[in-house]
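[1] Sequence and predicted structure are below.
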Amino acid sequence: MTNKVVVLGSLNVDTTLHIDQMPKPGETISAKSKTNSAGGKGANQAVAAARSGADTSFIGRVGEDSNGQFMIDALKHDGINTDHVDIDKVNGTGSAVILLDNQGQNSIMVYGGANQAMKPEMIVDSESLIDNADILISEFETPQDVTYEAFKLAKEHGVTTILNPAPASKILDGLLDVTDLIVPNETESATLTGIEAVDTDSMDQNAAKFAEMGIDNLIITVGDRGAYYHTPSGSGFVPAFKVKAKDTTAAGDTFIGAFSSQVKKDLSNVEEALVYAQKASSITVRRLGALPSIPTAEEIAAEYK
């Protein structure tokens, strides 16, 4: 069975500056090199889903500029349906500047542009697309009120909704009521619950806090350590595959996109889907860039026979 995945999210052109170490406040440093690539959390997640075999569509917005066409072409290159990517005649296409050091760690600054100009009324035109989906994913690089409208429609049509609250910010009232699964990293989880996620006990406490907030299904990604999951039927920790990272830029997005390609609508195979997602992201971190680093299902199968 092939999952039909719709991603509502951001489209950014990423500029990566390769540096020896992160600058200190007030310090001027030289970049060793510069690369440009297609990115944005939404684009990364959609490409990861598509490359793992999901029938993938995108809801988003770009500027009426060359970067916008570049992003649409990048999605189409992976067979992603872009019929619901709007053209914004006022705001430019989103962009990000990424500082990447020798250890593979990064700092990212994002300009929202057209991504942040999306309006809830846009979603009406995407109802049939959402109706036909198995999974709908969204993050916080686009306005939460747009996600809320989309998730409400999804729930009316029996579609499973996955929320990646990144970058972390206060969650819009009502949004968790129409969210089936929330997937923060450990920093985002702590920001939202006020509880540091450092071990299984504290992650259990995070799960309890999210349950109080109205969401029973949780995955916390913990970088190179792995991922914690909690559902009403059980909880556990799936360790990451140990690799030497070159660039962690799209690791979390690869994880979510790959996961969405494998998970069942009722989330009954969460642990199995998590293992697959860990395999995908372990390949991503060994490559440079966002979209260029995301593996295909064939590459994942070859790597982990």
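    Right, received. Where do you want to start?

[2] going forward, measure contacts and count neighbours with C-alpha atoms only.
    Fine.

[3] Could you tell me the end-to-end distance of stretch 235-252?
    Distance between the boundary residues of stretch 235-252 (C-alpha to C-alpha, to the nearest Å) amounts to 20 Å.

[4] any residues touching it, and which ones?
    By C-alpha atoms under 8 Å, 6 or more residues apart in numbering, the list of residues contacting stretch 235-252 from outside reads 41, 44, 100, 102-106, 185, 200, 221, 223-230, 271, 274-275, 278-279, 281-282, 284-291, 293-294.

[5] so of those, which ones are in strands?
    Among the contacts of stretch 235-252, the members found in strands (DSSP state E) are 100, 106, 221, 226, 227, 228, 229, 230.

[6] Give the closest residue to the second one in space, chain neighbours not counted.
    Distances taken as C-alpha to C-alpha, 6 or more residues apart in numbering put residue 100 closest to residue 106, at 4.5 Å, once the chain neighbours are dropped.

[7] Got another one to weigh against that:
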Amino acid sequence: MIAVIGSSNVDMVINVDDFTLPGQTQKGLELSYYPGGKGANQAVTSRLLGGEVYFLTCLGNDGNAQMMKRELEAIDLGNGIRYVDSPNGVALIEVSSSGENRIIVYPGANFHLSPEIIADSRESLLKADILLLQNEIPFESTLYAAKLFSEAGKTVIFDPAPSSNIDKSILRYVSIITPNETEMAELAGYNLGIEEATAKLHKMGCEDVLLKRGNKGVFFSGRSKSLVVPAFKVRAIDSTAAGDVFNGAFACSLDRGLDLHASLRYACAAAALSVTRRGAQKSIPRNEEIGSLLGE
């Protein structure tokens, strides 16, 4: 079983030819609304790929919260929803014609996901063997959850995104940290090579470092071995949530008992398929599609 503690947002996505420059006004090509939030994206990915998932999240008191409620309950992820008196979280996403994105997140209800709520859900959460965490809820809550699962002997996978305001004391409770290249630089320091940066994170307490490099694949550095898994070549149109799809697929694969290399390839395939579609949760592939890309 997989536990996910994290955010639920409604993504307001506007497609443009090129990113808007400071002081510039341009017409958008298309406006869409999608269910999102890094926590929800990872939980939904694991669930749609066949995982048993407990998702602890906070929803607000507005229409966006009702949209998220419908989406989560439709796939049996309503088990850990908590409601708070606040607007729901939203993300404003600008997507260029090359498929790159820029994102502004308003946390809203997500910032009410407190350590007390996590403690109140302790019994349900600790039924899981794997915990997925991100950084879109209060950091004190993320730290509390990481420590709770680590001390229970569980696997803690931490996606340090966004990478601001992270107390590095969390790293001693993390089994696998999954930054992208920008997040790695913020955590370990700029102008470092990959091996030097991962070695620095190991010294900070991380058991395993999994660097997500987009179309360059992934680099995994463990205490005893390193692995490089190339990306699958696809035509990207929207990279929104690709990292979340990777994490959700990776956790699901590990939970099934696949080995590390197979789990990394499975997650790379899932992420590759996701960037060929628009939206966050709407871009999540299914098992048969991933199997086809893997040649199975």
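    All right, it came through fine. Please read these numbers as outputs of a predicted model, since none were measured by experiment.

[8] out of the ones in strands among the contacts of stretch 235-252 of the first structure, which one sits closest to residue 207 of the first structure?
    Nearest to residue 207 of the first structure out of those is residue 230 (C-alpha to C-alpha; 6.6 Å).

[9] Aligned to that closest one, what sits in the second structure?
    When the second structure is aligned by TM-score structural alignment, the residue opposite residue 230 of the first structure is residue 221.

[10] which ones are touching that match?
    Counting by C-alpha under 8 Å, 6+ apart, residue 221 of the second structure makes contact with 198, 208, 209, 210, 227.

[11] Which secondary structure state is assigned to the last one?
    For residue 227 of the second structure, the assignment made with DSSP: H, G, I helix; E, B strand; the rest coil gives strand.

[12] What about the residue mapped onto the residue nearest to residue 106 of the first structure from the second structure, how many residues nearby?
    Applying TM-score structural alignment, one finds that residue 100 of the first structure aligns to residue 95 in the second structure. Residues within reach of residue 95 of the second structure, counting by other C-alpha atoms under 10 Å, total 27.

[13] Can you give me the separation between residue 95 of the second structure and residue 173 of the second structure?
    From residue 95 of the second structure over to residue 173 of the second structure (counting by C-alpha to C-alpha), the distance is 35 Å.

[14] Of the ones in strands among the contacts of stretch 235-252 of the first structure, select the buried ones using a ChimeraX command.
    Those of these that count as buried under 16 or more other C-alpha atoms under 10 Å are selected in ChimeraX with:
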select :100,106,221,226,227,228,229,230
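
[15] Just give me the neighbour total for residue 181 of the second structure.
    If you count neighbours by other C-alpha under 10 Å, residue 181 of the second structure ends up with 14.

[16] ok, and the closest non-adjacent residue to it?
    residue 213 (6.2 Å).

[17] How about residue 60 of the second structure?
    Nearest one to residue 60 of the second structure, counting by C-alpha to C-alpha, 6+ apart, is residue 88 at 4.2 Å.

[18] Same question for residue 159 of the first structure.
    Once flanking residues are discounted, residue 159 of the first structure sits nearest to residue 134: 5.2 Å by C-alpha to C-alpha, 6+ apart.

[19] related to what we said a few turns ago, with distance to residue 20 of the first structure as added columns, please give the ones in strands among the contacts of stretch 235-252 of the first structure in CSV.
    Below are these laid out as CSV (distance: C-alpha to C-alpha, whole Å):
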residue, distance to residue 20 of the first structure
100, 8
106, 11
221, 27
226, 27
227, 29
228, 32
229, 35
230, 38
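
[20] Helix, strand, or coil at the residue mapped onto residue 144 of the second structure from the first structure?
    Aligned by TM-score structural alignment, residue 144 of the second structure pairs with residue 149 of the first structure. State at residue 149 of the first structure, reduced to three classes by three-state DSSP: helix.

[21] mind listing what the equivalent of residue 185 of the first structure over in the second structure touches?
    In the second structure, the residue paired with residue 185 of the first structure is residue 180, using TM-score structural alignment. Taking C-alpha under 8 Å, 6+ apart, we find residue 180 of the second structure in contact with 211, 212, 213, 214.

[22] And the strands in the first structure, which stretches?
    Using DSSP E, strands in the first structure cover 4-8, 12-18, 33-39, 55-63, 81-88, 94-100, 106-111, 135-139, 160-164, 181-182, 218-221, 226-231, 234-239.

[23] Over in the first structure, tell me which residue corresponds to residue 124 of the second structure.
    Looks like residue 124 of the second structure aligns to residue 129 there (TM-score structural alignment).

[24] That match: neighbour count?
    Residues near residue 129 of the first structure, counting by other C-alpha under 10 Å, number 18.

[25] Please apply the same query to residue 11 of the first structure.
    35.

[26] Please pull up the equivalent of it in the second structure.
    Alignment note: residue 11 of the first structure maps to residue 8 in the second structure; criterion TM-score structural alignment.

[27] picking that back up, please name the nearest non-neighbouring residue to the match of residue 185 of the first structure.
    residue 212 (4.6 Å).

[28] Show me what that neighbour aligns to in the first structure.
    Counting by TM-score structural alignment, residue 212 of the second structure corresponds to residue 221 in the first structure.

[29] Isn't that match up against residue 187?
    No: under the criterion of C-alpha atoms under 8 Å, residue 221 of the first structure makes no contact with residue 187, lying 9.3 Å away.

[30] Now do the contacts for residue 290 of the second structure.
    Listed by C-alpha under 8 Å, 6+ apart, the contact partners of residue 290 of the second structure are 266, 269, 270, 273.

[31] let's see it at 10 Å
    49, 265, 266, 267, 268, 269, 270, 271, 272, 273, 296 (C-alpha atoms under 10 Å, 6 or more residues apart in numbering).
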